[in-house]
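J.: Need coordinates for the below:
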Amino acid sequence: MSLKRNNSTGNTEPFSDPQLYRKIAGSLQCLSITRPDIAFTTNYICQHMHEPSVNDFQTLKRLLRYVQGTTELGIPIDPGDLQLRAFADADWAADSSDRRSVTGFCTFLGNTIISWSAKKQITVAKSSTEAEYRSISSATSEVIWLRRLLAELCITQIGPTPLYCDNTSAIALANNTVFHARTKHVEIDYHFISNHIKAGDLNISHISSDEQTADILTKSLPKERFFYLRNKLNIRSQDA
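T.: A predicted model of the protein is given here:
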């Protein structure tokens, strides 16, 4: 996705064939089920299906060209340990039109990515800490569900599942959910994170922003950075 994307510039005229736009966007949404590297851009494209502009169609065509050039890529299932680990990230106030943040998280079973999400948050976050905290909350819900599913499949997780975040303030809030003037506006239901930490289901750890795998699910990135994180998702050619 272009780094110079801006909704207020370029050709913002309505696209002449919105039905075609919606048809291709729907197909890309299906493809993103097996291609997490296109999840963020596909989510952005689908947000504009109601009244797509020429700019939006240019973004869609750019994604189609990328897909055409990477048809050999997929998610291989590698042998190894069956321990869960997760990454959660957020891009604060990413959308200039409504200032909502973008949540991105992904979970791995061993070296194989098994679930991921790139989604705009439903409310406006007043700080980057709040945006990251909401992202941790979404990832926590996914991790708890996966732990229970794996337990039913007789793959019981040994010890807490590590969840990696690059925001130290959000980690501190998750481990010590004390209400004060700067955090009391965060909904109470997000504080269920601390309960799972105390129960030993989850362990939130800090990771540097450079190594944050979920970054690819929250924003458009430079080419080198995108390829680096795509490799960390373990997306590669089936012949490799």
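J.: When you work out contacts or count neighbours from here on, use the C-alpha atoms and nothing else.
T.: OK.
J.: Show the secondary-structure elements that the lengthiest helix in the chain is packed against.
T.: Longest helix in the chain, counting residues (DSSP state H): helix 128-152. Helices and strands touching helix 128-152, as assessed by 3 or more CA pairs under 8 Å, 6 or more residues apart in numbering; DSSP states H and E, comprise strand 84-91, strand 102-109, strand 161-165, helix 168-175.
J.: Quote the end-to-end distance of stretch 31-40.
T.: Using CA to CA, to the nearest Å, the span of stretch 31-40 from its first residue to its last is 12 Å.
J.: for stretch 46-54, same thing?
T.: 14 Å.
J.: residue ranges for the strands of the protein, please.
T.: In the chain, the strands defined using DSSP state E lie at 73-74, 84-91, 102-109, 112-120, 161-165, 202-206, 236-237.
J.: Kindly reformat those as JSON lines containing mean neighbour count and distance to Asn195.
T.: Listed next are those as JSON lines, based on neighbours: other CA atoms under 10 Å; distance: least, CA to CA, whole Å:
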{"stretch": "strand 73-74", "mean neighbour count": "17", "distance to Asn195": "36"}
{"stretch": "strand 84-91", "mean neighbour count": "26", "distance to Asn195": "18"}
{"stretch": "strand 102-109", "mean neighbour count": "26", "distance to Asn195": "20"}
{"stretch": "strand 112-120", "mean neighbour count": "21", "distance to Asn195": "23"}
{"stretch": "strand 161-165", "mean neighbour count": "23", "distance to Asn195": "14"}
{"stretch": "strand 202-206", "mean neighbour count": "19", "distance to Asn195": "9"}
{"stretch": "strand 236-237", "mean neighbour count": "14", "distance to Asn195": "37"}
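J.: Tabulate the ones you listed (CSV), appending distance to Leu60.
T.: Formatted as CSV, the entries for these read as follows, by distance: least, CA to CA, whole Å:
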stretch, distance to Leu60
strand 73-74, 19
strand 84-91, 21
strand 102-109, 19
strand 112-120, 17
strand 161-165, 30
strand 202-206, 35
strand 236-237, 23
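J.: Following up with a second sequence; could you model it the same way so I can compare the two?
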Amino acid sequence: MSSIGVLTFFLRVISEERRGDDGIFISQDKYVADILKKFDFATVFPFALEAFSDSDYAGASFDRKSTTGAEYVAAANCYGHVLWIQNQMLDYGFNFMNTKIYIDNESTICIVKNLVFHSKTKHIEIRHHFIRDSYEKKLIQVIKIHTDHNVADLLTKAFDVSRFNFLIASIGLLNL
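T.: As a prediction, the model looks like this:
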């Protein structure tokens, strides 16, 4: 491999390069700052990260033996996405640890908060239990939300027009 100078433009993304004894590091900080400035978001501080979890009973797998199990797996999958966003935002200097995850199933919340395994968790695969560790480390909060106010229903259930309009208004989308 040969070096032809400092890398300033790569795949149409303006980059910054830093060379060290342990390698070459490329940053997109300037690109992100330019995009934020272009759309007038340069001075906006991001709000807290919140997530809503709900299970899709129709698409639930047969290995889950209960509604609580399905809700727990859905919450763990939701946290997987939250974890990815938390890590991405850390790269840009924003700390979104202790994210609120809203769950409409009280038993699921109890399972997340109670680190002791019991009969409701024996059918759940081990890989889903990382949500408990994250709760214990205070990377997330699990909060009860009434099922009527859970905006995750937009992606998991069918409902009438009035419910759809209520949920759309709840997440701040405008009807154009």
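J.: Can you tell me the centre-most residue of the first structure?
T.: If you average the C-alpha coordinates of the first structure and look for the closest C-alpha using CA atoms, centre = their mean, you land on Gly104, 2.0 Å from that point.
J.: So what does that one match up with in the second structure?
T.: Alignment note (TM-score structural alignment): Gly104 of the first structure has no counterpart in the second structure.
J.: do the same with Thr41 of the first structure
T.: In the second structure, no residue is paired with Thr41 of the first structure, using TM-score structural alignment.
J.: likewise Trp145 of the first structure?
T.: So, by TM-score structural alignment, Trp145 of the first structure is matched to Trp84.
J.: Compute the number of surrounding residues for its match.
T.: Other residues within reach of Trp84 of the second structure, judged by other CA atoms under 10 Å, total 10.
J.: residues near the equivalent of Arg163 of the second structure over in the first structure, how many?
T.: Across the two structures, Arg163 of the second structure finds its equivalent in Arg225 of the first structure, going by TM-score structural alignment. The number of residues packed near Arg225 of the first structure is 13, by other CA under 10 Å.
J.: any idea how far Arg225 of the first structure lies from Asn231 of the first structure?
T.: Here the criterion is CA to CA. By it, Arg225 of the first structure lies 10 Å from Asn231 of the first structure.
J.: ok, now Asp81 of the first structure?
T.: For Asp81 of the first structure relative to Asn231 of the first structure (CA to CA), the value is 19 Å.
J.: which one of these two has more residues nearby?
T.: When neighbours are counted by other CA under 10 Å, Asp81 of the first structure and Asn231 differ, and Asn231 comes out ahead with 12 against 9.
J.: Now do the same contact list for that one.
T.: By CA atoms under 8 Å, 6 or more residues apart in numbering, Asn231 of the first structure lies in contact with nothing.
J.: Next one: Val151 of the second structure relative to Leu49 of the second structure, how far apart?
T.: Following CA to CA, the distance that separates Val151 of the second structure from Leu49 of the second structure is 15 Å.
J.: Oops, could you answer that again for Leu83 of the second structure instead?
T.: 11 Å.
J.: Over to Tyr92 of the second structure?
T.: From Tyr92 of the second structure across to Leu49 of the second structure, the span is 15 Å (CA to CA).
J.: And for Lys144 of the second structure?
T.: With distances defined as CA to CA, the gap from Lys144 of the second structure to Leu49 of the second structure amounts to 16 Å.
J.: Phe96 of the second structure too?
T.: Look at Phe96 of the second structure and Leu49 of the second structure: by CA to CA, they are 6 Å apart.
J.: Also Gly69 of the second structure?
T.: Distance of Gly69 of the second structure to Leu49 of the second structure, computed by CA to CA: 25 Å.
J.: With Glu125 of the second structure instead?
T.: As judged by CA to CA, Glu125 of the second structure and Leu49 of the second structure stand 27 Å apart.
J.: Same question for Ile171 of the second structure.
T.: With the distance defined as CA to CA, Ile171 of the second structure ends up 13 Å from Leu49 of the second structure.
J.: same check, this time on Thr68 of the second structure
T.: To Leu49 of the second structure, Thr68 of the second structure is 25 Å away according to CA to CA.
J.: Likewise for Asp63 of the second structure?
T.: In this structure, Asp63 of the second structure and Leu49 of the second structure are separated by 31 Å, where distance is defined by CA to CA.
J.: can you check His129 of the second structure too?
T.: Here the criterion is CA to CA. By it, His129 of the second structure lies 22 Å from Leu49 of the second structure.
J.: Same check on Lys138 of the second structure?
T.: Here Lys138 of the second structure is placed at a distance of 14 Å from Leu49 of the second structure (CA to CA).
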